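Trainee: One predicted model, sequence on top.
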Amino acid sequence: MSNNITEFCQAGGRDQPEYSVYELGPQRFGATCSILGQTHHDQDAAFSSKKLAKTAAARATVFALREEGVLRKPALHTRSAHAVAPAVPAFGTPLPVPSKIDPAAAGAPPVQPSPSPYPAASSLIPALCTALNIAPPTYKLTQTSALTPDFWDGEARFDHAVESCLRGAVGRVNRVYGKKNAKDQIVEKVLVILQGVKEQRMAG
């Protein structure tokens, strides 16, 4: 999958994708892939290695670009992509098995993408905060400068937080292209931090 993205970028003279790998717990990793001003990832799935996490992020990116019509779908004779090694769910819930691409639909008009079977990270944070008896965070996003209105800085803040890691600015990001991308990156960082708090409390 990563080869598909690399070839796509080289053919169009585009910038290569940027990968960001983050920890979701002991020997559990997630990753995002940023390309064309958008960030994609295999949401809330934790992998046993950074390589598998990056492969899953590349796969999610290829699927998204194909659905948007930016990247051509495989020809009729092309076999479906190899599946990535099974992931371990970040919060212990079974992950649905992704459906295979139907080669017969390769030449069909683009179809509206169906909602992701994985819950968004932002929807997991309130539930995790409730379980930890922590008030959900508020998000603050500001333009980096008036000269760069498309770039954003941001952070999350927890009121009356007990843990030191939740005090002050949490999940701080700087100069991220796109307001939604900036918030998504903050949310991902906050999710990792809250997961760490959960593990610390369970460890006693």
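Mentor: Received the coordinates, thanks.

Trainee: going forward, measure contacts and count neighbours with C-alpha atoms only.
Mentor: Noted.

Trainee: quick one: contacts for residue 179?
Mentor: For residue 179, the set of contacting residues under the criterion of Cα atoms under 8 Å, 6 or more residues apart in numbering consists of 141, 150-152.

Trainee: here's the one I want to compare it with:
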Amino acid sequence: MNLRTFMKMGGEKFKVIRNEVEITEVEGMSNTEEGTGRKCISFYPETDIETGDWVVGVASGNELYIEDTKIDVLKGKPFQKKGYYLTKTQYEKSKKENVPSVQINFQNAYGSNIGTSGSNLITNTFNFEAVDQLIEERGGEDKEELRQMIAEIKELFEDSEKVKKGGLAHYSEKIEKHSWIAGAIAQMGLGFLTGQMFR
């Protein structure tokens, strides 16, 4: 028996979705790879299926994410293309598990509400007036320099082309001397990264 015979017996039509656009409809047959036990769909070797495609069974309605492909060769000729897949549920679960964790260490964090209570929030809108008040109260002889530093850092964040690794390095001495302002700068950066407006 050849692949075409198996397709007629147990195959199904699949819509191929690439970059959220349906590009074609193909024939395939759900299978389990011997030896590995991996779930796959057997397609004809010339089928346009790529890693990252979604295939949707026309009869079954199953939504499957193609995570890898491989061509099997038989007697020196391509015999089938295997599309290894995840179900929609498996795909969504893997996405949640692969979200990178971010650790932020705050010291004297300006404007932060940090703890274990479920009601804690971080306000992402950066308030320049509050920082100016802090500088007035705690900046001592460096008040004007600190105000200038905040203004320059604001410009850096507003012009994303200027934000580069080490872009704040020349402020490190001032930030170290006035460690209380580090939290304000961190919040300014958070507001920039989350697209929140400064006020």
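Mentor: Arrived safely, thanks for sending. Fair warning: this is a prediction, and the values are worked out from it, not measured in the lab.

Trainee: Please state their TM-score.
Mentor: Their TM-score after superposition, calculated using TM-score structural alignment, normalised by the length of the second structure, is reported as 0.24; 81 aligned residues with a Cα RMSD of 5.7 Å.

Trainee: ok so, going back, tell me the one among the contacts of residue 179 of the first structure nearest to residue 124 of the first structure.
Mentor: Among the contacts of residue 179 of the first structure, residue 141 lies closest to residue 124 of the first structure (Cα to Cα), at 20.2 Å.

Trainee: For the closest one, what is the enclosing helix or strand?
Mentor: strand 138-145 (DSSP states H and E).

Trainee: again with residue 181 of the first structure
Mentor: Using DSSP H and E, residue 181 of the first structure falls within helix 179-203.

Trainee: for residue 175 of the first structure, same thing?
Mentor: With the criterion set as DSSP H and E, the secondary-structure element containing residue 175 of the first structure is strand 170-177.

Trainee: Also compute the angle for that strand relative to strand 138-145, please.
Mentor: Calculated by axes from the mean of the first three to the mean of the last three Cα atoms, to 10 degrees, strand 170-177 of the first structure forms an angle of 30 degrees with strand 138-145.

Trainee: tell me which element the closest residue to residue 143 of the second structure other than its chain neighbours falls in.
Mentor: Leaving aside its sequence neighbours, residue 143 of the second structure sits nearest to residue 135 (Cα to Cα, 6 or more residues apart in numbering; 5.9 Å). Assigned by DSSP H and E, residue 135 of the second structure falls within helix 128-138.

Trainee: I'd like the next helix or strand past that helix.
Mentor: Remark: after helix 128-138 of the second structure, the chain's next helix or strand is helix 143-158, criterion DSSP H and E.

Trainee: all helices of the first structure, in order?
Mentor: Listed in chain order, the helices found in the first structure under DSSP state H are 2-12, 50-67, 121-132, 179-203.

Trainee: To residue 21 of the first structure, which of those lies closest?
Mentor: Among these, helix 50-67 comes nearest to residue 21 of the first structure, with 6.7 Å by Cα to Cα.

Trainee: May I see the buried residues of the strand holding residue 175 of the first structure?
Mentor: 170-173, 175-177 (16 or more other Cα atoms under 10 Å).
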